[in-house]
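1. What would the 3D arrangement of this be:
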Amino acid sequence: MADIPGARPVPISHLTRAQDRLTFIYLEHCVVHRDANAITARDARGIVHIPAATLGALLLGPGTNVSQQAMVLLAESGSTAVWVGEHGVRYYAHGRTLTQSARLLERQAALVSNRNSRLQVARAMYAMRFPDEDTTGLNMQQLRGREGARVRRIYRNHAQRTGVTWERRDYDPTDFTGGTPINQALSAANTSLYGVVHAVIVALGCAPGLGFVHTGHSKSFVYDIADLYKTDISIPIAFDITAREVSDIGAETRRAVRDHMKDGAFLETCVRDIKTLLADQPDVIEYGPEAFEDPDIVMLWDDNGRTVAAGTAYEEDELS
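-> Okay, the predicted model is just below:
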């Protein structure tokens, strides 16, 4: 049989783990191409080389033209390509996962499909936000009430700290500039956070749409995980940027979020938190390419609780 044309994809075991990558890079008004194993961004000022293998998410803003080879490299590198609108809105695409195993995905689906286990995960998510409180016996209505009160208090505290006028979170997703400066900054910060969290979820092979608190949306799990970090990242950054009265509040906010995450600690935290929330034994379950010596193993599910090898023609009574 003739070889399949084109370069072979990079083995997953050779890719940089999700928690060791850059968080995101935002590009606009440039031509995005490929030079060997680097993504290039060219505009009137020159060319910048971006190492694709260590990139979590590439946000492609207005005025970007992307070559087919650049997209091939991003996909092979497990990097998430996100086409975004003028102010960093809307998610359109992603690359390959950084694992061939479905263990975390199957665990996520099992947990979200059972009412009791779904509530347990939701409680665990809220417990991460309320480290000094016992959420064991709280139902969803009580959890939402505590979260609402906490977020309102945090908004007020940052308003007092920065001197920014605050009334309420009020924005129109279709009209970014129609919001107040602080609401614009919050939208830009949250969108950047969502992009990075989405990249991590996809890299780990989980389903962005299977949420435990949020539901009914293709990015419900993204919103679940992002909510763990808003009070530490997007809210304080948004108030700080608004207090400075910058000319381009969206761009300045995105850069501030990027700078906050550039040391890589956020990616490690995000990967660890997802693994902890979904895994029975988070200390022993591995993730990423190092966990799978043979990524091409495919098994068949059997309703007696075991798995059997695929690629075999079984007799009718063979497994009885």
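
2. switch to C-alpha atoms for all contacts and neighbour counts from now on
-> OK.

3. Okay, helices next: where are they in the stretch 201-320 of the chain?
-> 220-226, 234-244, 249-261, 265-278 (DSSP state H, counting those that start in this stretch).

4. Residue 100 contacts residue 295, doesn't it?
-> Yes: the pair residue 100 / residue 295 is scored as a contact, 5.5 Å apart, by CA atoms under 8 Å.

5. residue ranges of the strands in the stretch 1-150 of the chain, please?
-> 22-27, 30-35, 38-43, 46-51, 55-60, 64-66, 80-83 (DSSP state E, counting those that start in this stretch).

6. got TSV for the ones you listed, with distance to residue 121 too?
-> Output for the strands of the stretch 1-150 of the chain, formatted as TSV (distance: least, CA to CA, whole Å):
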stretch	distance to residue 121
strand 22-27	26
strand 30-35	40
strand 38-43	38
strand 46-51	36
strand 55-60	26
strand 64-66	40
strand 80-83	26
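
7. Correct me if wrong: residue 56 contacts residue 199.
-> Yes: between residue 56 and residue 199 there is a contact at 6.1 Å, judged by CA under 8 Å.

8. what's the neighbour count on residue 308?
-> Neighbourhood size, residue 308 [other CA atoms under 10 Å]: 12.

9. Now show me the structure for the sequence below, then we'll compare the two:
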Amino acid sequence: MGLVGTPPPTRTELARVGDRLSFVYLERCSIHRDANAVTATTDRGTAHIPAATLGCLLLGPGTKITNAAMTLLGDCGASVVWCGENGVRFYAHGSSLARSSRLLEAQAHLVSNNRARLDVARKMYAYRFPGEDVSGLTMQQLRGREGARVRKVYREHSERTGVIWGKRNYAPGAFDQSDAINQALTAANAALYGVVHSVVVALGCTPGLGFVHTGHDRSFVFDVADLYKAEITIPAAFDAVAAGSENLASDVRRHVRDAVVKNRLLERCARDITNLLAPDLATEWEQIDELSLWAGPGKGEVGAGLNYEDQYS
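-> Sure, this is the predicted structure:
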């Protein structure tokens, strides 16, 4: 027996990933489905959130969510992140918004060839050093330059806000043992990872095939997120601490949300991933709905759904 009620939006009715809300954070509420919206209910009332335009839903402590709401979010390609008291962790995502596997195939091809992988990694670093030629640098040299750049960014925001900065100190499972600025950076980066993860899976890529990071199920997420930390999470963390926030994790997420909107991060992230992996893809590649059969090494593809008995010998 099928579900009774409003059918979910079709893929053509869903908002493109670059046009979606970046993320919505909810805590201490009950989440249900009402037609094609998810609802968040507390003792103060009920809020409706259109699922088809949502990029990432962050579920904080005290949230309860129904099967119907999760089904809708999955059908709409929205990512769902469960947030603990000690930071944010990505646990689930919906279906890809892309009909085509072309970007995924490009990612797998590039990461499987050392020369091509190095080229993509250099392009990622080139985003951090606009106007500079990094095409001849080794990975060791690139890591060294990136380390110096990040230290400079921390120092500049420390001077700008008056927040004392020592060093980045993050230990998984020990969130409360670090100082305020490191807690803020952890919470800010975790929110950014959730947003970037939602874009990665919406485009049909796999989070685990990274070019700079490797060996983790979110390696590519960390690769892409690193492109934006200097603009998004580092300023947000220093601003939240400088403001003397009493609810640091919540306030830094608001700063991240504002920066994501200001910088049109979802649109930019989708464009950057496509340019890194397959810059020649057409603008509407995501909606190409073509199923083919592999014809064999060097023979390309042939149409699916056909009987090839006459060719068999």
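
10. Would you reformat the helices of the stretch 201-320 of the first structure as JSON lines and include distance to residue 130 of the first structure and mean neighbour count?
-> Below are these laid out as JSON lines (distance: least, CA to CA, whole Å; neighbours: other CA atoms under 10 Å):
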{"stretch": "helix 220-226", "distance to residue 130 of the first structure": "15", "mean neighbour count": "23"}
{"stretch": "helix 234-244", "distance to residue 130 of the first structure": "17", "mean neighbour count": "22"}
{"stretch": "helix 249-261", "distance to residue 130 of the first structure": "23", "mean neighbour count": "20"}
{"stretch": "helix 265-278", "distance to residue 130 of the first structure": "15", "mean neighbour count": "18"}
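
11. Nearest approach to residue 83 of the first structure belongs to which of those?
-> Residue 83 of the first structure sits nearest to helix 249-261 of all these, at 15.0 Å, using CA to CA.

12. That closest one against the second structure, how far on average?
-> Aligned to the second structure and superposed, helix 249-261 of the first structure gives a mean residue distance of 1.0 Å (mean CA distance after the TM-score superposition for the first structure).

13. For that helix, which outside residues touch it?
-> With contacts defined as CA atoms under 8 Å, 6 or more residues apart in numbering, helix 249-261 of the first structure is touched by 23-25, 87-88, 181, 184-185, 188-189, 192-193, 233-234, 237-238, 241-242, 246, 267.

14. Make a ChimeraX selection of the buried ones in those.
-> The following ChimeraX line selects those of the contacts of helix 249-261 of the first structure that are buried, judged by 16 or more other CA atoms under 10 Å:
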select :23,24,25,87,88,181,184,185,188,189,192,193,233,234,237,238,241,242,267
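
15. From what I see, residue 218 of the first structure and residue 211 are in contact.
-> No: using CA under 8 Å, residue 218 of the first structure is not in contact with residue 211; the gap is 9.0 Å.

16. So between those two, which is more surrounded?
-> Between residue 218 of the first structure and residue 211, counted using other CA under 10 Å, the more crowded position is residue 211 (25 against 13).

17. Looking at residue 56 and residue 199 of the first structure, which one has more neighbours?
-> residue 56 (31 against 28).

18. What residues does the more buried one make contact with?
-> 18, 21-24, 78-80, 196, 199-200.

19. just to revisit the earlier point, so between residue 100 and residue 295 of the first structure, which is more surrounded?
-> Each of residue 100 of the first structure and residue 295 has its neighbours counted (other CA under 10 Å); residue 100 has more, 19 against 14.

20. coming back round to it: which residues do residue 56 and residue 199 of the first structure both contact?
-> 79-80.

21. Now which of the contacts of residue 56 of the first structure would you call buried?
-> 18, 21-24, 78-80, 196, 199-200.

22. any chance of those in JSON lines, with distance to residue 131 of the first structure too?
-> Converted to JSON lines, those look like this (distance: CA to CA, whole Å):
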{"residue": "18", "distance to residue 131 of the first structure": "26"}
{"residue": "21", "distance to residue 131 of the first structure": "28"}
{"residue": "22", "distance to residue 131 of the first structure": "28"}
{"residue": "23", "distance to residue 131 of the first structure": "26"}
{"residue": "24", "distance to residue 131 of the first structure": "29"}
{"residue": "78", "distance to residue 131 of the first structure": "34"}
{"residue": "79", "distance to residue 131 of the first structure": "33"}
{"residue": "80", "distance to residue 131 of the first structure": "32"}
{"residue": "196", "distance to residue 131 of the first structure": "24"}
{"residue": "199", "distance to residue 131 of the first structure": "26"}
{"residue": "200", "distance to residue 131 of the first structure": "24"}
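
23. Which one of these is nearest to residue 12 of the first structure?
-> residue 78 (8.5 Å).

24. State the distance from that closest one to residue 178 of the first structure.
-> Using CA to CA, to the nearest Å, we find residue 78 of the first structure at a distance of 36 Å from residue 178 of the first structure.

25. Next: residue 255 of the first structure.
-> Distance from residue 255 of the first structure to residue 178 of the first structure, by CA to CA: 21 Å.

26. So which of the strands of the stretch 1-150 of the first structure has the densest surroundings on average?
-> Across the strands of the stretch 1-150 of the first structure, averaging neighbours per residue (mean count of other CA atoms under 10 Å) puts strand 55-60 on top, at a mean of 26.

27. Would you check the span in the second structure matched by it?
-> On the second structure, the counterpart of strand 55-60 of the first structure by TM-score structural alignment is residues 54-59.
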